[in-house]
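>>> Give me coordinates for this.
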Amino acid sequence: MRILLLEDNDINRQLLSEYLIYLGYQVLALPDGCNLFQALSDFQPQLILLDLKLPGIDGYTILEQIQQSSDWHQVPVIVVSAFAFKADQQRAINLGARRYFVKPVKLPQLKEAIQEELNRGRA
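This next block holds a predicted model:
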């Protein structure tokens, strides 16, 4: 199973990548969303982990673009963000995110959410 990770913080990106690889996933980790659709096309992820605060383009805009894409709107997006306000969470969910985790994320909960979303996609 392939997961696309969009996270601008180098340490967070590396740690989360290593954890997901340890769990057996193929991971493409990007520091921004600049080449998002090329990455989607080349990597064909089954799930996207998305930070909302990215350089150049924010996660909300990325969510909108994914939802408007006939090729990618069905790919589940899980937001992992430092934005803890309910309004941020609601906005992300309204834009198509399936789940929302506030950093620092509890890895067992994230692992479970990823497995549930991937299993849902196979059902």
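>>> okay, CA-based contacts and neighbour counts for the rest of this
OK.
>>> My guess is R2 contacts L40. True?
No: with contact defined as C-alpha atoms under 8 Å, R2 does not reach L40; the gap is 10.5 Å.
>>> so what's E64 up against?
Residues near E64 by C-alpha atoms under 8 Å, 6 or more residues apart in numbering: 95-96.
>>> Please give the structure of this sequence too, so both can be compared:
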Amino acid sequence: MMKRILVVEDNDLNRKLFCDVLAANGFSVEPVADGEMAIDRARAFVPNLVIMDIQLPNVSGLDLIARLKRDANLRNTPVLAVTAYAGKGDEERIREVGAQGYLAKPVSIGPFMAAVRNLIDRDSREAAA
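Prediction:
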């Protein structure tokens, strides 16, 4: 079965790049430009992984991760946080709210796909256990 990835990214170019690369690697992708819609789209799409931009207009990616982790149907979905504003302590703060992966922008395709596969594979292993 094709793995599903929700991409929450407000930057059109980044969202298109992430979605194109993921689709080319065999994933079913659901793009979301507006963070306010992310939780509802996640509930409808039921992703195997969420890629979450941290710097979103109107709502913080950190808040969205925390909301995902409080949702009974989504709490076990792994989250890969991606941010352009990586400062001291940011990775720790992002992981504390529930993200299992973290990448700083600009993101290279190799490390991006390695992080995606690691989280998808880990999710598959945990579901089988």
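>>> Would you pull the TM-score for this pair?
The TM-score (TM-score structural alignment, normalised by the length of the first structure) is 0.95; 123 aligned residues with a C-alpha RMSD of 1.0 Å.
>>> mind checking the SS state of the residue nearest the centre of the second structure?
Geometric centre of the second structure, nearest residue: I51, 1.5 Å, by C-alpha atoms, centre = their mean. Under the three-state scheme (DSSP: H, G, I helix; E, B strand; the rest coil), I51 of the second structure adopts strand.
>>> next one: G98 of the second structure
Taking three-state DSSP, the label given to G98 of the second structure is coil.
>>> how about it, what's its partner in the first structure?
With the correspondence set by TM-score structural alignment, G98 of the second structure lines up against G96 in the first structure.
>>> neighbours around the aligned partner of R117 of the second structure in the first structure, how many?
Counting by TM-score structural alignment, R117 of the second structure lines up with Q115 in the first structure. For Q115 of the first structure, the neighbour count with other C-alpha atoms under 10 Å is 13.
>>> Would you agree Q115 of the first structure falls within a strand?
No: Q115 of the first structure sits outside any strand when classified using three-state DSSP, being helix.
>>> Alignment lookup: the residue nearest to the centre of the second structure to the first structure.
For I51 of the second structure, the aligned position in the first structure is L49, judged by TM-score structural alignment.
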